[in-house]
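Novice: missing the sequence, but the structure's below:
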């Protein structure tokens, strides 16, 4: 079965409600990093703003930011990046009555008659995920050549031999266009490629090695001595793995640190806002995002990922998956406003292995 992107059905601006709507109101930002009173905050959905009689789509959006008129276009800007005097949209209605229209149903298909009451409508460890897997395989085959696939990964993805091997194969196969993670994922993956352990434990047998608790910091120290992760990989000391393949196939990765990091690796962002900017640079290109076993990085990525993307003048959906063995972890993202996320409750190591088998 071939994959087809759903068509986007834009608003009907000829209808009286929108045709007769006023222009959006703008007020200047009172100072750097501060929005004017009554500012409008963006959502994950396509939003249009009426400027000089024309409805303008915010082409690159994210939730909890403010729309600003820059060079004749609507830019969606984090509060911290506002400049004093910039014209910021004000108004808190979304129906066009203030020149602001949020279009939440642009990708909805016609739905048949449904029962008012039915079982198993939630997403839990008891959910049947066979169709989800098949859909992911089809989506990834399409996105490999027609989109940008961004992966968000926690360290659990690097602790297992088969999972590392499977994801490395996905990188080689062209199914990875970017990677977001923390210090731990990269450190333990490099440790595995360097010393065959993750946190001192053999990645295949799970046997703890003598003095194995040194292995991850020995790895960080060796990488820092080499000057960079890429230099360490190219030295030949790393034999395989996720970061190894990303370096050798020019796949960009962004590593954002936390207060508990040791080392860290040279590329890890210590300033979280610089890290957020680097993450968003990859998110802006992504058309499919798959998050695995990293609650904090998943929520962070979800908060900066809209439900749509403008590609060559065409509005298309952004597909967002959250995969975790914990129901709490996948539900937390929905609770934070990322309503378009598709959740899968399973062991991420099994998930990666299954995806590899499904597409390669």
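Specialist: Perfect, thanks for sending it. In this text, all values refer to a predicted model and were calculated from it rather than measured experimentally.

Novice: Please make it C-alpha for all contacts and neighbour counts, starting now.
Specialist: Fine.

Novice: all strands for the stretch 1-150 of the chain, in order.
Specialist: Using DSSP state E, counting those that start in this stretch, the strands of the stretch 1-150 of the chain run over residues 25-28, 47-51, 54-57, 66-70, 73-77, 87-90, 100-102, 149-153.

Novice: quick one, helices of the chain?
Specialist: Along the chain, the segments classed as helices by DSSP state H run 16-19, 130-146, 161-172, 183-195, 215-226, 229-234, 242-248, 272-283, 295-303, 327-335, 348-359.

Novice: picking that back up, present the strands of the stretch 1-150 of the chain as CSV; the columns should include distance to residue 317 and mean neighbour count.
Specialist: As requested, the strands of the stretch 1-150 of the chain are exported to CSV (distance: least, Cα to Cα, whole Å; neighbours: other Cα atoms under 10 Å):
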stretch, distance to residue 317, mean neighbour count
strand 25-28, 29, 18
strand 47-51, 14, 22
strand 54-57, 15, 18
strand 66-70, 21, 20
strand 73-77, 18, 20
strand 87-90, 25, 25
strand 100-102, 15, 23
strand 149-153, 13, 24
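
Novice: Any idea which of those gets closest to residue 13?
Specialist: Residue 13 lies closest to strand 54-57 among the strands of the stretch 1-150 of the chain, at 8.0 Å (Cα to Cα).

Novice: Check which helices and strands the closest one is in contact with.
Specialist: Judged by 3 or more Cα pairs under 8 Å, 6 or more residues apart in numbering; DSSP states H and E, strand 54-57 is in contact with strand 47-51, strand 73-77.

Novice: residues in contact with residue 56?
Specialist: Taking Cα atoms under 8 Å, 6 or more residues apart in numbering, we find residue 56 in contact with 48-50, 73-74.

Novice: this is the other structure I want to compare:
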């Protein structure tokens, strides 16, 4: 779809914001689909596309802006005159990663989808923006995720306090929520290990400083520090501690999430409904997104909340990461065999 397909009809209606964080009642609320507006009899593409934002027009063009970021004097699009949306079906191109859709089933061929994803990462040099919950640690997926980080397939990790705490607990004390990582049995006084992990990091002031002091030697967050992969820990009301790296100002955490998601190629959501929906709300519909969870209701809800581009994979998160890491290694071995012959 190009601008040549658009006929000039009417220009958008612009109204001035008369105070910070407040706009006229008939403001246009954005979707996550690519949007164009007609202004001064010319079509322009709206920048930073995301859902539940407003469109502000200034000397730099048209841009999506959250209500909380509106300033007095901003010229805001009101009504829907002069606004056109392009859905991904309207502008679809051939893509090797062609399984992206909102179909969810526990009976689909997940192995084929994982093969396609591995191909994108290995042959097309794509990277994953990872949105993950602590279930990654509890299911044993941390081992394979650490491997993916070392192999440079992760561009950033967006998560909460819990994943980092349980990852550090597991690598310091061999337990996750007090459960032995090897035997699967509850350990004596293991319930306090997550607090011991927080206390340990507090001694050094940050996770990075603990790694530099050689007080943390392995794990997901360790690999992020060692391999310069940025991680964002967004705080919540339920957090213990939290860790010194956890961002307790939720607006600040949301803004930092958004900055990483703007640069994302493929977003992979693992076992976190709230962080997954939040990330989906910040993304344009053209950004590829996968949601993996053992609960089909979680992956369905992501699509229901407007992220129609997301594909849902109903499977164990640890198994998914195992299969993905193994498939990438298979591609490496196959490439080596072809080169040798």
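Specialist: Yes, it's here. Here the structure is a predicted model, which means the values were calculated and not measured.

Novice: Superpose the two chains and report the TM-score.
Specialist: TM-score of the superposed chains, computed with TM-score structural alignment, normalised by the length of the second structure, equals 0.90; 321 aligned residues with a Cα RMSD of 1.7 Å.

Novice: so of the helices of the first structure, which one's packed in deepest?
Specialist: helix 183-195 (a mean of 26; mean count of other Cα atoms under 10 Å).

Novice: Save the helices of the first structure as JSON lines, and put in distance to residue 110 of the first structure too.
Specialist: Output for the helices of the first structure, formatted as JSON lines (distance: least, Cα to Cα, whole Å):
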{"stretch": "helix 16-19", "distance to residue 110 of the first structure": "23"}
{"stretch": "helix 130-146", "distance to residue 110 of the first structure": "19"}
{"stretch": "helix 161-172", "distance to residue 110 of the first structure": "35"}
{"stretch": "helix 183-195", "distance to residue 110 of the first structure": "42"}
{"stretch": "helix 215-226", "distance to residue 110 of the first structure": "53"}
{"stretch": "helix 229-234", "distance to residue 110 of the first structure": "49"}
{"stretch": "helix 242-248", "distance to residue 110 of the first structure": "41"}
{"stretch": "helix 272-283", "distance to residue 110 of the first structure": "30"}
{"stretch": "helix 295-303", "distance to residue 110 of the first structure": "27"}
{"stretch": "helix 327-335", "distance to residue 110 of the first structure": "24"}
{"stretch": "helix 348-359", "distance to residue 110 of the first structure": "29"}
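
Novice: I'd like to know which of the ones you listed lies nearest to residue 41 of the first structure.
Specialist: Closest of the helices of the first structure to residue 41 of the first structure is helix 295-303, at 12.9 Å (criterion: Cα to Cα).

Novice: The second structure: matching residues for that closest one?
Specialist: Mapping helix 295-303 of the first structure onto the second structure (TM-score structural alignment) gives residues 273-281.

Novice: mean distance, that stretch to its aligned residues in the first structure?
Specialist: Once superposed with the first structure, the aligned residues differ from stretch 273-281 of the second structure by a mean of 0.6 Å; criterion: mean Cα distance after the TM-score superposition for the first structure.

Novice: still on that earlier bit, format the strands of the stretch 1-150 of the first structure as JSON lines; extra columns: distance to residue 266 of the first structure.
Specialist: Shown next, in JSON lines, are the strands of the stretch 1-150 of the first structure (distance: least, Cα to Cα, whole Å):
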{"stretch": "strand 25-28", "distance to residue 266 of the first structure": "40"}
{"stretch": "strand 47-51", "distance to residue 266 of the first structure": "39"}
{"stretch": "strand 54-57", "distance to residue 266 of the first structure": "39"}
{"stretch": "strand 66-70", "distance to residue 266 of the first structure": "33"}
{"stretch": "strand 73-77", "distance to residue 266 of the first structure": "29"}
{"stretch": "strand 87-90", "distance to residue 266 of the first structure": "38"}
{"stretch": "strand 100-102", "distance to residue 266 of the first structure": "42"}
{"stretch": "strand 149-153", "distance to residue 266 of the first structure": "19"}
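
Novice: Would you mind saying which of those lies nearest residue 324 of the first structure?
Specialist: Residue 324 of the first structure sits nearest to strand 149-153 of all those, at 10.4 Å, using Cα to Cα.

Novice: so that closest one aligns onto which residues of the second structure?
Specialist: The aligned range for strand 149-153 of the first structure is 128-132, by TM-score structural alignment.

Novice: ok, residues contacting the matching stretch?
Specialist: Around stretch 128-132 of the second structure, the neighbours that count as contacts under Cα under 8 Å, 6+ apart are 153-159, 163, 260-261, 264-272, 275-276, 279.

Novice: redo that, cut-off 7 Å
Specialist: For stretch 128-132 of the second structure, contacts defined as Cα atoms under 7 Å, 6 or more residues apart in numbering pick out 153-159, 264-272, 275-276.
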